[in-house]
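S.K.: Using only what follows, build the 3D model:
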Amino acid sequence: MPSIYQLKPAFQRLLRPAVRALAQRGVTANAVTLLAAGLSVAVGTCIAAWPGEAWPLLLLPLFLFVRMALNAIDGMLARDHAMQSRLGAVLNELGDVVSDAALYLPLALVPGLPPALLVAIVALAIISEMAGVIALQVGARRRYDGPMGKSDRAVAFGALGLWLGLGGPTGTWLTVLLAVVALLAGLTIFNRSREALHEGGCS
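M.R.: Down below sits the predicted model:
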């Protein structure tokens, strides 16, 4: 199913000169992974500390773009510059779920947003990443199927942060949109599980 993740190759081409420069300066893939997670926690802490202020919400879409770049950079450093390691694989997967939780859970404190629904979306996001990783255990590749993968979530929550940060009104319509995000996250879990079983030759 279509996902923004499919745009990743074009994004990586734009970042390749910067990746080469970082590798030449001795920057490691694991350092970039840890930086992305640390900054995610910092931004999420700002949202949690000032849930009624506009600036942390406006910071969210800006940082989500930076985070997508950092995620692409750490992968390219690992693959293209011989930095792949078991530790890196663990940090990459854990870093993604920690970052998602740190960035999106604090939105449950923002006035006008449905807390239970936001918590459910974060839980479904973590399960969807688990479904992608479990594919490896049944003989398939790591699954990144959509329609609500990591990049899609970043766009959805980035747009939400921008809307609220600019003073956009909340209401029932926003709850409905978040419910759609939750449904798409559930569909992502199903798609990743199904494709993993199919690719792994399981019934």
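
S.K.: drop to CA atoms for contacts and neighbour counts, all remaining ones
M.R.: Fine.

S.K.: which residues in the chain form helices?
M.R.: Using DSSP state H, the helices of the chain run over residues 8-24, 29-49, 54-80, 86-104, 115-134, 150-165, 172-199.

S.K.: JSON lines please, covering those and showing mean neighbour count and distance to R141.
M.R.: Output for the helices of the chain, formatted as JSON lines (neighbours: other C-alpha atoms under 10 Å; distance: least, C-alpha to C-alpha, whole Å):
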{"stretch": "helix 8-24", "mean neighbour count": "14", "distance to R141": "17"}
{"stretch": "helix 29-49", "mean neighbour count": "20", "distance to R141": "21"}
{"stretch": "helix 54-80", "mean neighbour count": "19", "distance to R141": "16"}
{"stretch": "helix 86-104", "mean neighbour count": "18", "distance to R141": "14"}
{"stretch": "helix 115-134", "mean neighbour count": "20", "distance to R141": "8"}
{"stretch": "helix 150-165", "mean neighbour count": "20", "distance to R141": "17"}
{"stretch": "helix 172-199", "mean neighbour count": "18", "distance to R141": "7"}
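
S.K.: Which of these sits closest to R142?
M.R.: With C-alpha to C-alpha, the closest approach to R142 among the helices of the chain belongs to helix 115-134: 5.4 Å.

S.K.: re earlier: turn the helices of the chain into a markdown table, columns for distance to P2.
M.R.: Compiled in a markdown table, those are given as follows (distance: least, C-alpha to C-alpha, whole Å):
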| stretch | distance to P2 |
| --- | --- |
| helix 8-24 | 13 |
| helix 29-49 | 26 |
| helix 54-80 | 18 |
| helix 86-104 | 21 |
| helix 115-134 | 16 |
| helix 150-165 | 10 |
| helix 172-199 | 11 |
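
S.K.: Minimum distance to R143: which of those helices has it?
M.R.: Smallest distance to R143 across these (C-alpha to C-alpha): 4.3 Å, for helix 115-134.

S.K.: quick one: the closest one to helix 86-104, angle?
M.R.: If you take axes from the mean of the first three to the mean of the last three C-alpha atoms, to 10 degrees, helix 115-134 sits at 160 degrees to helix 86-104.

S.K.: And helix 115-134, what does it pack against?
M.R.: helix 86-104, helix 172-199 (3 or more C-alpha pairs under 8 Å, 6 or more residues apart in numbering; DSSP states H and E).

S.K.: Also this sequence, please, to line up against the first:
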Amino acid sequence: MISVYQLKPKFQQLLRPLTNGLAKAGITANQVTVFAMLLSIATGAVVVWQQSLVWFYLLPVVLFVRMALNAIDGMLAREHNQKSKLGAYLNELGDVVSDVALLLPLFMVPNISPWFIGAFIFMAVLVEFVGVIAPMVGKERQYQGPMGKSDRALVLGLLGIVLPLWPAVSSYLNYVLMGVVALSVLTMINRIKAAL
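M.R.: Below you'll find the predicted structure:
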């Protein structure tokens, strides 16, 4: 099923010169992973602290930077012999922590049910958890869509643009979140089926 994740190889090609430069400068994959996580936490905290939808404009910018950093840390690990057990933990934990940190500002948006936001966050964690379990049954880590990490980033990035421009849209976001949760359930099923 189609997913933004399928664009990753082309994105990596664009980032390869930068990645090679970082490797020559002594920057490690784990440092990039931790920086991406801290950037996400700081962004989520700032948006919540400011209590203004205008600060949602930060989300698409930071989500794009985070996507680039995630691609870079993977290339550093694979192409520059930086794979490590600690890196595997940091990569998976960093993704989940970053997702939660960047989704928390949705709680301050008027007219959105906190139950739907909570379900979105819960399913984001569960989808990644299901993907990580695959190696335990002898398969590779699963990344199927239609609502994987990159797809959630796209949805949240679009909300970061739309909400400050048209706050009235928040009245319809419960339906959007219902759709995202449903797609997350489908993603979980796809990942389980692929691993089995």
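
S.K.: Report the TM-score for the pair.
M.R.: The TM-score (TM-score structural alignment, normalised by the length of structure 2) is 0.97; 196 aligned residues with a C-alpha RMSD of 1.1 Å.

S.K.: for the helices of structure 1, which one sits closest to M1 of structure 1?
M.R.: Here helix 172-199 is closest among those (C-alpha to C-alpha), at 8.0 Å.

S.K.: That closest one packs against which elements?
M.R.: Short answer (3+ C-alpha pairs under 8 Å, 6+ apart): helix 172-199 of structure 1 packs on helix 115-134.

S.K.: Mean per-residue distance, the helix it packs on versus structure 2.
M.R.: Following superposition, helix 115-134 of structure 1 is found to deviate from structure 2 by 0.6 Å on average (mean C-alpha distance after the TM-score superposition for structure 1).

S.K.: List of residues touching that helix?
M.R.: By C-alpha atoms under 8 Å, 6 or more residues apart in numbering, the surrounding residues in contact with helix 115-134 of structure 1 are 93, 97, 100-101, 104-105, 107-109, 142-144, 149-150, 178-179, 181-182, 185-186, 188-189, 192-193, 196.

S.K.: so how far is L35 of structure 1 from the closest residue to A108 of structure 1 other than its chain neighbours?
M.R.: Nearest non-adjacent residue to A108 of structure 1, counting by C-alpha to C-alpha, 6 or more residues apart in numbering: P115, 4.2 Å away. Taking C-alpha to C-alpha, to the nearest Å as the measure, P115 of structure 1 and L35 of structure 1 are separated by 28 Å.

S.K.: Check G167 of structure 1 too.
M.R.: 30 Å.

S.K.: Please apply the same query to L105 of structure 1.
M.R.: Taken as C-alpha to C-alpha, the span from L105 of structure 1 to L35 of structure 1 is 19 Å.

S.K.: Q12 of structure 2 matches what in structure 1?
M.R.: If you follow Q12 of structure 2 across to structure 1 using TM-score structural alignment, you land on Q12.

S.K.: residues in contact with the counterpart of K149 of structure 2 in structure 1?
M.R.: Mapped onto structure 1 by TM-score structural alignment, K149 of structure 2 lines up with K150. K150 of structure 1 is in contact with 5, 125, counting by C-alpha under 8 Å, 6+ apart.

S.K.: And for G149 of structure 1?
M.R.: 3-5, 125, 128, 185, 188.

S.K.: mind redoing it with 10 Å?
M.R.: 2-5, 125, 128-129, 132, 143, 184-185, 188-189, 192 (C-alpha atoms under 10 Å, 6 or more residues apart in numbering).

S.K.: Ok, L59 of structure 2 next?
M.R.: 40, 43-44, 47, 65, 102-103, 105, 153, 156-161.

S.K.: ok, of these, which one's closest to R16 of structure 2?
M.R.: For the contacts of L59 of structure 2, the nearest to R16 of structure 2 is V65 (14.9 Å; C-alpha to C-alpha).

S.K.: and that closest one, what pairs with it in structure 1?
M.R.: In structure 1, V65 of structure 2 lands on V66 (TM-score structural alignment).

S.K.: A140 of structure 1 and R194 of structure 1, how far apart?
M.R.: According to C-alpha to C-alpha, A140 of structure 1 and R194 of structure 1 sit 11 Å apart.

S.K.: And L109 of structure 1, by the same measure?
M.R.: 35 Å.

S.K.: for the nearest residue to G88 of structure 1 once chain neighbours are set aside, what are its contacts?
M.R.: The shortest distance from G88 of structure 1 to any non-neighbouring residue, by C-alpha to C-alpha, 6+ apart, is to N30 (5.7 Å). Shown in contact with N30 of structure 1 (C-alpha under 10 Å, 6+ apart): 36, 74-75, 77-78, 83-85, 87-92.

S.K.: which residue packs closest to the aligned partner of N92 of structure 1 in structure 2, ignoring adjacent ones?
M.R.: When structure 2 is aligned by TM-score structural alignment, the residue opposite N92 of structure 1 is N91. Leaving aside its sequence neighbours, N91 of structure 2 sits nearest to T33 (C-alpha to C-alpha, 6+ apart; 6.2 Å).

S.K.: quick one, what contacts the one you found?
M.R.: 39, 66, 69-74, 87, 90-95.

S.K.: Closest one to L18 of structure 2 out of the residues you listed, please.
M.R.: Nearest to L18 of structure 2 among the contacts of T33 of structure 2, counting by C-alpha to C-alpha, is I72 at 8.2 Å.
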